[in-house]
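[1] sequence and predicted structure are below.
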Amino acid sequence: MDEDSGRATETRRSWRSVLGKVVLDTRPLQYPAYRRLWTSSIVTSVGAQFSAVAVPKQLYDLTGNSAYVGLAGIFGLVPLLVFGLWGGAVADIVDRRKLLLVTNSGLAATAILLWLVAASGTGSVWLVLVLFALQQTCFAVNMPTRSAAIARIIPAPLLPSAQALGSTVFQLGSVVGPLLAGVLLPLLGLSVLYLVDALALTVAVWAVFRLPALPPLEGAPTKAGLRSVIDGFRYLATHPVLLASFLMDIIAMVFGMPRALFPELAERVYGDPPGGGAALGWLYAAIPLGAFVFGVLSGWLHRILRHGVGVTIGVLVWGVAIIGFGLADSLWLGVLFLAIGGGADLVSMVYRSSMLQAAATDEMRGRIQGVFTVVVAGGPRLADVLHGSGGAAIGAQATIAAGGVLVVVCALAAALLIPAFWRYRAPTA
């Protein structure tokens, strides 16, 4: 019995050891401030995805043209370009907790306005686009502020794990949200989706309220004008590896993010009814589903120090997966390729985010994260414009496959032209 018991104990220890190396690293949750920030994301990520589905669907229903869905990319991109950069500068001179409170409240308010427009039956495309632009303005300031706060509340060696935790929760919401949206759209209509988003964002305001104060540290700038933004770009100019990380993300997202074509694909290729259905939900959920599954099994990511290699391989796999999606002849095959791409994108995101957090000093971190927000959130909006117009001109599936080819070619070229990025290793302390 003693021998059998010893073997059983050893087996359990072996399994725990294996799981500890594979399953998501939860050590950042030991820090209360990060835990509050992370917990708020669980609630808000589902609601945010409701709006992400509702806005393009509403635009497509009003016009029947994917080009108008792509136009939303411009209305989202301009606020991101302007207020993402300026918001990062503001995050370096004020208490980041207070700035998060203001911007989260703005996000909730715009969601309520979108709900009122949808519930009243107002058929104005331009009103929806303007409200979407206001929402993206708040988002553009919120994201660099939130990201810049993370490095203040956990140690640097845990940054990859914290990025994986945050992304995994976001991706979970991105899976559940679109699937629920696909079910609720034909039953309850668009207005309910906006209302749920507003309620979830209100909960996030309370979670941010419970964060500790995060005032600027000694040496931080005192103004957030154009000069402060330019200083951020000058700082980046001295770090070519960080510039290369931005380039890789631009390549992946601008050429390879086909979400503007999802409403058209769902209805014309995969057989959804005009009012929306399950196929649309699956298309929006597929990428975050792959990212979530990979995130749960991301415990090994923090052990790899060659972050440049991780980003490059992730972008290449993403491009190949998008090619497969463009050529897929069934919904489930298309969902599979998108899920593979989502897993690859998570790897790229974790390493890119960790590189930015580790390389920047605190007084520059808000501005660097502002540029990061512009690149990460602005790239897909440029993709909306390109894919929307491309889909209207040559067809949705041909546009998607061509974009995937461009991702692979351009990523390989960037890796060859910037060898320092490929050789980059993360700091160990």
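    Received it, and whenever you're ready, just let me know what you need.
[2] from here on, just use CA atoms for contacts and neighbour counts.
    Fine.
[3] so residue 54 touches residue 190, yeah?
    Yes. Look at residue 54 against residue 190 with Cα atoms under 8 Å: they come within range, at 6.0 Å.
[4] relative to residue 22, how far out is residue 161?
    12 Å (Cα to Cα, to the nearest Å).
[5] common neighbours of the two, please.
    With contacts defined as Cα atoms under 8 Å, 6 or more residues apart in numbering, the residues shared by residue 161 and residue 22 are residue 299.
[6] out of these two, which sits in the busier spot?
    The residue with more neighbours, out of residue 161 and residue 22, is residue 161; 26 against 16, by other Cα atoms under 10 Å.
[7] just list the residues touching that one, thanks.
    By Cα under 8 Å, 6+ apart, residue 161 lies in contact with 24, 25, 26, 27, 28, 299, 301, 302.
[8] just residue 257 next, same as before
    Going by Cα under 8 Å, 6+ apart, residue 257 touches 380, 383, 384.
[9] try residue 51
    Contacts here follow Cα under 8 Å, 6+ apart; on that basis residue 51 touches 111, 193, 194, 197.
[10] could you redo the last one with a cut-off of 6 Å?
    Residues near residue 51 by Cα atoms under 6 Å, 6 or more residues apart in numbering: residue 194.
[11] ok, and for the helix or strand where it lies, which residues are buried?
    Using DSSP states H and E, residue 51 sits within helix 32-63. Neighbour-count burial for helix 32-63, counted by 16 or more other Cα atoms under 10 Å, picks out 33-61.
[12] buried sites along the following helix or strand past it?
    Beyond helix 32-63 in the direction of the C-terminus, DSSP H and E gives the next helix or strand as helix 66-91. For helix 66-91, burial by neighbour count (16+ other Cα under 10 Å) applies to 66-81, 83-91.
[13] same thing with stretch 289-307?
    Going by neighbour count (16+ other Cα under 10 Å), the buried part of stretch 289-307 is 289-299, 301-302, 307.
[14] distance from stretch 64-71 to the middle of the chain?
    The chain centre lies 22 Å from the centre of stretch 64-71; the measure is Cα atoms, centre = their mean, to the nearest Å.
[15] one more: stretch 269-288?
    Counting by Cα atoms, centre = their mean, stretch 269-288 is centred 20 Å from the centre of its parent chain.
[16] same question for stretch 383-403.
    For stretch 383-403, the distance to the chain centre is 21 Å (Cα atoms, centre = their mean).
[17] also stretch 122-134?
    23 Å.
[18] same check, this time on stretch 104-123
    On Cα atoms, centre = their mean, the centre of stretch 104-123 falls 22 Å from that of its chain.
[19] count of neighbours near the residue lying closest to residue 158 once chain neighbours are set aside?
    Computed as Cα to Cα, 6 or more residues apart in numbering, the closest residue to residue 158 that is not its neighbour in sequence is residue 28, at 6.5 Å. For residue 28, the count of nearby residues is 21 (other Cα under 10 Å).
[20] adding another structure so you can compare the two:
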Amino acid sequence: MDTSDTTDTSTAPRSGSGPEPAGTSRRGWRRWAMDTRPLRIPAFRRLWSSTVVTAIGSQLTAVAVPKQIYDITSSSAWVGYASLAGLVPMVVFALWGGAVADTVDRRKLMLVTNSGIAVTSLLFWVQAVTRLESVAVLMVLLALQQAFFGLNSPARNASVARLVPAEQLPAANALSSTVAQTGLVAGPLLAGALIPVIGLPELYLVDAVALCVTLWAVLRLPPLPPLAEAATRRAGLREIAEGFRYISGHTVLLLSFLADIIAMVFGMPRALFPQLAAETYAPWGEGLALGLLFAAIPIGAVAGGLFSGTFSRARRHGWMVIGAVTAWGAAIAGFGASRNLWIAVGFLAVAGVADMVSMVFRGAILLSAATDEMRGRMQGVFTVVVAGGPRLADVLHGTAGSAFGPRAAVAGGGVLVMVLMLGLAAAVPALRRYRI
């Protein structure tokens, strides 16, 4: 590990949340199951429990908004425009929110932003029950919601390192990521089941109620003020630029972002799922194939999280990221080469497991390699990369699929991920050397 990539030890959790005493290591099958040690820490358990509720609730709104826009316009293009309307404010406010999270009490920032998201969900419900049927209003509300999300996410993610000891960061990230991926599977399924029963407007209301649970959990967190040095700073363009300079000066942080960009931009083939379902996997039924393709990666990620005990105690975090991204590329290449639907779904599920491992250790690197006064800004950049990479992949894969065919584009992207990741690891040793 480069000498510049030091782990911050100034913010270790309060007494009672340190490493487990000798003799409490898990034995037998429990060594392979999900590592739940962070849940023994009351503050982290409260933060995590709020995520359990909102992971599904937020997906209800994520389904309701495009459904309502399509019902009004009968146009998929407008659904795409709405996605862009949400992306731009999320990117801007995630970067700014990272700087804010480094200068204020993160608990207070989470309270304000979660309240804003809850109010936005109520406004979504109001416009739906009053049958306003205005795409412009929906897009404005979506932009407002994503702006609050951009402000909230860096503070929430950066707070984890203040609540759990460094050696439990991979386990904490695995718990949070598993819940998020479970929401991606269960949320849309629940939305599809609830719309015929309670109606689309009530999905927004359920999300707003779920956010009240989040507010209660965050309210019970301990104060998370900045260090004395950071308290005197303001959150402006200079501080945002300072965050990017910090990344460029800490090679392992830069490489962790590049690893995710390589994996998502060149290896996320979701834009080609509809064409593959209609052409390659049509004999199994287009609807069934499409649903399985979209669900396979999140299901694999959840499975990986449930068995996070197999990797959460690893110390060579850099090698775990390299191996996970390479495995992701190999699985995507295998998916592209598969003509059988069930084999293809199996490859995507394996890719989901690899994605979970990558998320866990990239998150741990960001929290451990950055000092506390920079963690908010690192998480802001992380939010932008995670949200922006798959959208760039949609454009790239859609174009490549039209030019070379969907299967060739997917397989080629997977191979490219492996080549680029292994090449990057060989050329720059910082990631290979990083460990805790």
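    Yes, it's here. Quick caveat, the model's predicted, so the values are computed rather than measured.
[21] one step back: could I get the contacts of residue 257 of the first structure as JSON lines with distance to residue 223 of the first structure and secondary structure?
    Formatted as JSON lines, those follow (distance: Cα to Cα, whole Å; DSSP: H, G, I helix; E, B strand; the rest coil):
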{"residue": "380", "distance to residue 223 of the first structure": "30", "secondary structure": "helix"}
{"residue": "383", "distance to residue 223 of the first structure": "33", "secondary structure": "helix"}
{"residue": "384", "distance to residue 223 of the first structure": "34", "secondary structure": "helix"}
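[22] of those, closest to residue 413 of the first structure?
    residue 383 (20.1 Å; Cα to Cα).
[23] from residue 184 of the second structure, how far out is the equivalent of that closest one over in the second structure?
    With TM-score structural alignment as the matching criterion, the partner of residue 383 of the first structure in the second structure is residue 393. Counting by Cα to Cα, the separation of residue 393 of the second structure from residue 184 of the second structure is 19 Å.
[24] what do you get for residue 44 of the second structure?
    22 Å.
[25] do the same with residue 372 of the second structure
    From residue 372 of the second structure across to residue 184 of the second structure, the span is 30 Å (Cα to Cα).
[26] can you find the partner of residue 419 of the second structure in the first structure?
    Looks like residue 419 of the second structure aligns to residue 409 there (TM-score structural alignment).
[27] residues in contact with its match?
    Under the criterion of Cα under 6 Å, 6+ apart, residue 409 of the first structure has no neighbours.
[28] and if you look at residue 318 of the first structure?
    Contacts of residue 318 of the first structure (Cα under 6 Å, 6+ apart): 341, 344.
[29] same thing with residue 140 of the first structure?
    Counting by Cα under 6 Å, 6+ apart, residue 140 of the first structure has contacts 80, 83, 84.
[30] now tabulate these in CSV and tack on distance to residue 166 of the first structure.
    Listed next are the contacts of residue 140 of the first structure as CSV, based on distance: Cα to Cα, whole Å:
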residue, distance to residue 166 of the first structure
80, 21
83, 23
84, 20
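[31] tell me where the stretch 51-200 of the first structure has helices.
    66-91, 96-120, 125-153, 159-188, 190-209 (DSSP state H, counting those that start in this stretch).
[32] mean deviation, the last one versus the second structure?
    Helix 190-209 of the first structure: mean distance to aligned residues in the second structure after superposition is 2.5 Å, counting by mean Cα distance after the TM-score superposition for the first structure.
[33] name the residues of that helix that are buried.
    By neighbour count on 16+ other Cα under 10 Å, the buried set for helix 190-209 of the first structure is 190-205, 207-208.
[34] what do you get for the third one?
    Residues of helix 125-153 of the first structure classed as buried under the neighbour-count rule (16+ other Cα under 10 Å) are 125, 128-129, 131-151, 153.
[35] and the buried residues of stretch 289-307 of the first structure, which of them are in helices?
    Judged by DSSP state H, helices contain the following of these: 289, 290, 291, 292, 293, 294, 295, 296, 307.
[36] quick check: the gap between the counterpart of the fifth one in the second structure and residue 363 of the second structure.
    In the superposition onto the second structure, residue 293 of the first structure corresponds to residue 303 when matched by TM-score structural alignment. Computed with Cα to Cα, the distance linking residue 303 of the second structure and residue 363 of the second structure is 18 Å.
[37] what do you get for residue 228 of the second structure?
    With Cα to Cα as the criterion, residue 228 of the second structure and residue 363 of the second structure are 25 Å apart.
[38] out of these two, which sits in the more crowded spot?
    Counted by other Cα under 10 Å, residue 228 of the second structure and residue 363 do not tie: residue 363 has more neighbours, with 22 against 10.
[39] can you tell me the closest non-neighbouring residue to the more buried one?
    Closest to residue 363 of the second structure by Cα to Cα, 6+ apart is residue 173, at 6.6 Å.
[40] count the neighbours of residue 426 of the first structure for me.
    By other Cα under 10 Å, 18 other residues sit near residue 426 of the first structure.
[41] quick one: it and residue 315 of the first structure, what's the gap?
    In terms of Cα to Cα, residue 426 of the first structure sits 19 Å off from residue 315 of the first structure.
[42] can you check residue 281 of the first structure too?
    24 Å.
[43] do residue 329 of the first structure as well
    24 Å.
[44] ok, those two, which is more surrounded?
    More crowded of residue 329 of the first structure and residue 315, by other Cα under 10 Å: residue 315, with 28 against 13.
[45] figure out the helix or strand that the aligned residue in the second structure for the more buried one lives in.
    Aligned counterpart of residue 315 of the first structure in the second structure: residue 325 (TM-score structural alignment). Here residue 325 of the second structure, judged by DSSP H and E, is contained in helix 317-337.
[46] with the first structure overlaid, how far apart is that helix on average?
    Mean for helix 317-337 of the second structure is 2.2 Å (mean Cα distance after the TM-score superposition for the first structure).
[47] the helix or strand that that helix is followed by packs against which elements?
    Sequence-wise, the next helix or strand downstream of helix 317-337 of the second structure (DSSP H and E) is helix 341-369. Applying 3 or more Cα pairs under 6 Å, 6 or more residues apart in numbering; DSSP states H and E, one finds that helix 341-369 of the second structure contacts helix 169-198, helix 286-306, helix 317-337.
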